[in-house]
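Engineer: Please find the sequence and the predicted model below.
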Amino acid sequence: MSFERRKVRIGRVVSDKMDRTCVVVVEWRRPHRLYKKSVKMRTRFKVHDPQNECRLGDQIRIVETRPLSKTKRWRVEEILQREEIAEIQPEEIKVEDESVLVYQPQHPAADEVAAEGAVSEEATEEESPAEAEEEAPVDEAEPEATEEESPA
């Protein structure tokens, strides 16, 4: 009868970008030393995955093993649950029609509020007659003094 004294953990794959290695996060709780509230702690393990079976989001069981590299001391024992991942990632989707990105309210009251806001903006943009006189164009008949004409 053999006794396994190796540590076993269950965690979630957060990175699978390396060859035959994935990064697994194991969450555990411990009481805060001062406030005694239960606090979530996270530990990241580099895990050996010889067949590159693990995918992002999978829940797996890992087992402690001999050192395989500088930071890798765990290996995948079993994939407990596969994570469903969309085949097309959000960053791969390209929007060709920019009108899709413009906010279009669905509620009729929101349309009325937006229309009132547009009317008030137009009223503030119109100039009063006094302001129009202040901004009268300057006569171009009077030449301005240039550097050549100034006494030196």
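Structural biologist: Nice, I can see it.

Engineer: going forward, measure contacts and count neighbours with C-alpha atoms only.
Structural biologist: Will do.

Engineer: The protein: helices as residue ranges?
Structural biologist: 108-125, 129-134 (DSSP state H).

Engineer: Redo these as JSON lines? Include distance to Val25 and mean neighbour count.
Structural biologist: Converted to JSON lines, the helices of the chain look like this (distance: least, CA to CA, whole Å; neighbours: other CA atoms under 10 Å):
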{"stretch": "helix 108-125", "distance to Val25": "45", "mean neighbour count": "10"}
{"stretch": "helix 129-134", "distance to Val25": "66", "mean neighbour count": "9"}
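
Engineer: wait, what's in contact with Glu78?
Structural biologist: Ile60, Arg61, Ile62 (CA atoms under 8 Å, 6 or more residues apart in numbering).

Engineer: Put this next to the first one:
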Amino acid sequence: MNQVGQNPAAIEAVVTKGVKRSLVGRVTSNKMMKTVTVLIERREKHPLYGKYMVQSKKVHAHTEEAVAEGDLVEVQECRPISKTKTWTVVRVIERAA
């Protein structure tokens, strides 16, 4: 039972506030200073036909370290750094050959 005057939805919102999304993608461009473009691909099943389709999204991510094109990186949500940059590179999973 929750406390008197406490809304369960408000309590849940406070608990989930600190959770940041973390995704894995491949670097497609590193031509900007301290910014890389990361292609994030995911497979989704069509609700009616059942075919799996690859859906992709490109995001701009902030990085301080040297990241090359083709690297597999993990990006995490952060506060807006600029107009288009709301992700940051957490780690490099695999270097490009």
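Structural biologist: Received, thanks. What you see is a predicted model, and the numbers here were worked out from it, not measured in a lab.

Engineer: Tell me which of the helices of structure 1 approaches Lys46 of structure 1 most closely.
Structural biologist: For these, the distance to Lys46 of structure 1 is smallest for helix 108-125, at 51.5 Å, taking CA to CA.

Engineer: That closest one maps to which residues in structure 2?
Structural biologist: Counterpart in structure 2 of helix 108-125 of structure 1, with TM-score structural alignment as the criterion, is absent.

Engineer: need the helices of structure 1 in JSON lines with distance to Met41 of structure 1, can you?
Structural biologist: Below are those laid out as JSON lines (distance: least, CA to CA, whole Å):
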{"stretch": "helix 108-125", "distance to Met41 of structure 1": "45"}
{"stretch": "helix 129-134", "distance to Met41 of structure 1": "65"}
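
Engineer: Can you say which of those helices is nearest to Arg82 of structure 1?
Structural biologist: Set against Arg82 of structure 1 and scored by CA to CA, those come closest in helix 108-125, at 43.1 Å.

Engineer: can you pull the buried residues of stretch 21-36 of structure 1?
Structural biologist: Thr21, Cys22, Val23, Val24, Val25, Val26 (16 or more other CA atoms under 10 Å).

Engineer: ok, those vs His32 of structure 1, which is closest?
Structural biologist: Proximity of the buried residues of stretch 21-36 of structure 1 to His32 of structure 1 was ranked by CA to CA; the top entry is Val26 with 18.2 Å.
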